[in-house]
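**Student:** let's see this in three dimensions:
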Amino acid sequence: MISVIIAAFNAAATIDRCISSIDVAKKSHEIELIVIDDGSKDETARLLHRWESDRAWITVKYQKNSGVADARNTGLDIATGNYIVFIDADDTIDDWYFDFVIAQVIDRDIEMLAFGHKRIMLDGSVIERHNISAEYSRQDIESLQLRVTENRNIYWYVTTKVYSKSLIADLRFNCDVKLGEDGIFNIECLDKANHLSVVPDCPYNYYENATSMTSLQYKPGLLESIEADYKARVRIHDWSISATEKQVLLSDFARSYIEHMLPYLLNNLAHIQMRKRHAELIKIRQSFVYQNCLLHYHQQHPARGIRILISCFSRHWYVMTLVFLQLSWTKAKVKRHV
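**Tutor:** Alright, predicted model coming up:
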């Protein structure tokens, strides 16, 4: 049996689309679908009740709003399948998804599988994100754990993974982490795994939306979320490693929080009052995340604009940082209207 876990919060606009795709893909396979309504205020509960009434293999649990991590943990607590997969309430799967999972994981007795996904953009365009096929032993995984950012296709999502129940039986999502909880979970999983299989297939469809990290919307509490993620990663990594390995790991931390998280923090400034931007920029620079990471950052970002921003930011050149940001915002605005 495969247990499918969905955390749903105010998902009335997409939950039917999501479950319909699972219903089509189920075919004759032995599947249980567990949907956790995480305190939705819209019509999600009514729609889920209809699905549960019509399909014996669907179970719906209702709880007060506690966040996606806690909702997924509720699903893990009651899942009975030998393998676990996670699907987001605003995404879908292809009709061959479970055929693929059974062939790749169950028939081969794999502990953990990472596969690709299709990204459905706001304008309707589709980008396929394929992995490079690979098989990792325990020794290989120990090396991977030092290079999380470099191998983000493995670490950044739980929706593009299949987990054996035996691997994650005593693991749960960190409810204190509101951003990057998937990465924390996957690092902990791979701390225990003896074998990881990575394949290029893309049976999962991720739909970008207006509140995605990649969207243009303001992200409240973003710095605090990044700080919580940083603290959690420091706690779960194995630091009883050689000095050389430790430098590799610290460099990977730096790349993650500077190259991937910092641009979101800086772009967030576009959505606050101009007179408050300078103070907010100083707050970001003085965060322990960037005080620590900039000491170990020696990479050269491929994008010249990002390199300039990182350089200005690291040197406390706040006025110059804001000038370059304003130029980039203006350029992006013009491009959107062309």
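
**Student:** make it CA atoms for all contacts and neighbour counts henceforth
**Tutor:** OK.

**Student:** need the helices for the stretch 201-338 of the chain, in chain order.
**Tutor:** For the stretch 201-338 of the chain, the helices defined by DSSP state H, counting those that start in this stretch occupy 222-236, 243-255, 262-268, 274-286, 288-293, 304-314, 318-337.

**Student:** and those: which comes nearest Ile34?
**Tutor:** Nearest to Ile34 among those is helix 222-236; the distance by C-alpha to C-alpha comes to 26.8 Å.

**Student:** re earlier: so can I have a markdown table of the helices of the stretch 201-338 of the chain showing distance to Phe86 and mean neighbour count?
**Tutor:** As requested, the helices of the stretch 201-338 of the chain are arranged in a markdown table below (distance: least, C-alpha to C-alpha, whole Å; neighbours: other C-alpha atoms under 10 Å):
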| stretch | distance to Phe86 | mean neighbour count |
| --- | --- | --- |
| helix 222-236 | 20 | 17 |
| helix 243-255 | 26 | 18 |
| helix 262-268 | 26 | 19 |
| helix 274-286 | 33 | 14 |
| helix 288-293 | 30 | 16 |
| helix 304-314 | 33 | 17 |
| helix 318-337 | 34 | 13 |
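
**Student:** out of those helices, flag the one nearest Arg46.
**Tutor:** Nearest of those (C-alpha to C-alpha): helix 222-236, 31.8 Å.

**Student:** would you do the same for the sequence below? I want to compare the two.
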Amino acid sequence: MALSIFVPIGYIATLVVSMLVFSRIYRRRSALNMAKSYQPWFAEGHEARDIYQTLVAADPPAPEEVLKAALLNRAMTDVRRIMRMRDDKQALATLLQKGSIGDETMARFNLAEKELEAEILDVVSEANTFREGWGQLIFPTASEMVAHLKHKEIYYGIQRQREAEVKKLEDQGLPVPKATVELPPLVTPPGTKIEIQGGPQGGPGGGATGGMPQGGQGGPGGPDGPSINLPMTGSGADARVTLPNGMQIHPAQLAALMQGPLPPNLPPQQAAMLMEARAQLQALQEQAQAQHEQQQKATAEASKATAGVASTLSADSGAPPAAAAATKTATVEDSDDA
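**Tutor:** Alright, predicted model coming up:
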């Protein structure tokens, strides 16, 4: 008995449909499993982006200079990630060819690349809101700053490396060669203090600027009002400012701490410590403002007293006023001409 032509066609159609259904279900389950076990490529998060978004949403709004500095710091973080992913991509390609890693790792890397591309576009658009065309220049500027910080870290490490080598030679009993080239002093040595500018009314305001070395006395930081000094350790990304309650934060976070609301995802204990530090800084600024006003008042009284003594001495000596002297001179010149 001959089979119908529809039998093999039906068999092939059933096989194709079964494979399509299986492929769809398998890919859906694989995507769900990857989403559950997904770990970001940069586990440390993006602190610079969070700081910038906090400053943008601050009430009252942060100064434009602070926002530009925070955006530039965000671009510097992106530049570091671009360099890191460029190196990781070459290593991952080699490992994938050898079969040392699976497709999940490459999928994570590709997703991180797409996220970084979106981050770069966001930074460029934000930069153009401050000034048209700055988006084309912000990443070259950030690259130069990152290179400068790397050079700075290497320069700071020369002395530590020399001390380690000297100690190694001393432990081995070998002679220690004398340095033929003296290192110049550090431009910004560790231990620099951060100066917080006071607002016009002595309230919290202003940004964080490089202050004086340790041991310096805090004085008026500018025309707006007095300032207070906070000790800073480290440099670059490792810089930390010590708050009055002993907590250490990055200098770029000072403006967000003093002006804007705290991030909502902070742990309760950390948020409480930051609120305590903010209250202490505000109290220190109010105290500095009061001392500054007292100094200004004392200076004004001293100037007034000095002016009074000078006028009294001038009246006792019988010296003519300046206007009268000028009039007399003009009269004499007229008579001579006549």
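
**Student:** TM-score of the superposition?
**Tutor:** Once superposed, the chains reach a TM-score of 0.21 (TM-score structural alignment, normalised by the length of structure 1), with 110 aligned residues with a C-alpha RMSD of 6.2 Å.

**Student:** sorry, back to before: using CSV, lay out the helices of the stretch 201-338 of structure 1 together with distance to Ala8 of structure 1.
**Tutor:** Converted to CSV, the helices of the stretch 201-338 of structure 1 look like this (distance: least, C-alpha to C-alpha, whole Å):
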stretch, distance to Ala8 of structure 1
helix 222-236, 21
helix 243-255, 31
helix 262-268, 25
helix 274-286, 32
helix 288-293, 31
helix 304-314, 35
helix 318-337, 32
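
**Student:** can you tell which of these is closest to Tyr163 of structure 1?
**Tutor:** Judging the helices of the stretch 201-338 of structure 1 by C-alpha to C-alpha, what sits closest to Tyr163 of structure 1 is helix 222-236, at 19.1 Å.

**Student:** show me what the closest one packs onto, helices and strands only.
**Tutor:** With contacts defined as 3 or more C-alpha pairs under 8 Å, 6 or more residues apart in numbering; DSSP states H and E, helix 222-236 of structure 1 has these neighbours: helix 181-192, helix 288-293.

**Student:** save those helices as a markdown table, and put in distance to Tyr97 of structure 1 too.
**Tutor:** Putting those into a markdown table (distance: least, C-alpha to C-alpha, whole Å) gives the following:
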| stretch | distance to Tyr97 of structure 1 |
| --- | --- |
| helix 181-192 | 21 |
| helix 288-293 | 39 |
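
**Student:** list the buried residues for stretch 65-75 of structure 2?
**Tutor:** 66-67, 70-75 (16 or more other C-alpha atoms under 10 Å).

**Student:** now what about it, what contacts it?
**Tutor:** For stretch 65-75 of structure 2, contacts defined as C-alpha atoms under 8 Å, 6 or more residues apart in numbering pick out 48-49, 51-52, 55-56, 120, 123, 126-127, 130, 138-139, 142, 207, 252, 255.

**Student:** swap in stretch 47-54 of structure 1?
**Tutor:** For stretch 47-54 of structure 1, using C-alpha under 8 Å, 6+ apart, the contacting residues are 12, 15-16, 35, 58-60.

**Student:** relative to Val234 of structure 1, which of these is nearest.
**Tutor:** So of these, ranked by how close each gets to Val234 of structure 1 (C-alpha to C-alpha), first place is Val35, at 31.5 Å.

**Student:** how about Ile84 of structure 1, secondary structure?
**Tutor:** Three-state call for Ile84 of structure 1 (DSSP: H, G, I helix; E, B strand; the rest coil): strand.

**Student:** any idea how far it lies from Lys161 of structure 1?
**Tutor:** 9 Å (C-alpha to C-alpha, to the nearest Å).

**Student:** find the nearest non-adjacent residue to Ala134 of structure 1, please.
**Tutor:** Using C-alpha to C-alpha, 6 or more residues apart in numbering and skipping residues adjacent in sequence, the residue nearest Ala134 of structure 1 is Val198, 5.1 Å away.

**Student:** surely that neighbour touches Ile141?
**Tutor:** No. With contact defined as C-alpha atoms under 8 Å, Val198 of structure 1 does not count as touching Ile141 (11.9 Å).

**Student:** before we move on, back to that, run a quick neighbour tally on the residue nearest to Ala134 of structure 1.
**Tutor:** 20 (other C-alpha atoms under 10 Å).

**Student:** same check on Gln159 of structure 2?
**Tutor:** By other C-alpha under 10 Å, neighbour count at Gln159 of structure 2 equals 12.

**Student:** just checking, next helix/strand downstream of the helix or strand that contains it?
**Tutor:** Using DSSP states H and E, Gln159 of structure 2 falls within helix 138-172. Scanning forward in sequence from helix 138-172 of structure 2 by DSSP H and E, the next helix or strand is strand 193-198.

**Student:** rewinding a little: and which of the contacts of stretch 47-54 of structure 1 is nearest to Met112 of structure 1?
**Tutor:** Of the contacts of stretch 47-54 of structure 1, the one sitting nearest to Met112 of structure 1 (C-alpha to C-alpha) turns out to be Val35, at 22.1 Å.

**Student:** list the contacts of the closest one.
**Tutor:** So, once contact is read as C-alpha under 8 Å, 6+ apart, Val35 of structure 1 ends up touching 5-8, 48, 58-61, 75.

**Student:** what about those residues, which are in helices?
**Tutor:** 48, 75 (DSSP state H).

**Student:** in strands, which of the contacts of Val35 of structure 1 appear?
**Tutor:** Using DSSP state E, 5-8, 58-61 are the members of the contacts of Val35 of structure 1 that sit in strands.

**Student:** just put those in TSV and tack on neighbour count and distance to Val24 of structure 1.
**Tutor:** Output for those, formatted as TSV (neighbours: other C-alpha atoms under 10 Å; distance: C-alpha to C-alpha, whole Å):
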residue	neighbour count	distance to Val24 of structure 1
Ile5	27	17
Ile6	26	16
Ala7	24	20
Ala8	28	20
Ile58	19	14
Thr59	19	17
Val60	17	19
Lys61	17	22
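
**Student:** would you list those residues in TSV and tack on distance to His117 of structure 1?
**Tutor:** Formatted as TSV, these follow (distance: C-alpha to C-alpha, whole Å):
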residue	distance to His117 of structure 1
Ile5	18
Ile6	17
Ala7	19
Ala8	20
Ile58	24
Thr59	26
Val60	26
Lys61	28
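
**Student:** hang on, the earlier thing: can you flag the buried ones in the contacts of stretch 65-75 of structure 2?
**Tutor:** By 16+ other C-alpha under 10 Å, the contacts of stretch 65-75 of structure 2 give 48-49, 51-52, 55-56, 120, 123, 127, 138-139, 142, 207, 252, 255 as buried.

**Student:** among the residues you listed, pick out the one closest to Pro231 of structure 2, please.
**Tutor:** Looking across those and measuring by C-alpha to C-alpha, the closest to Pro231 of structure 2 is Ala252, at 14.2 Å.
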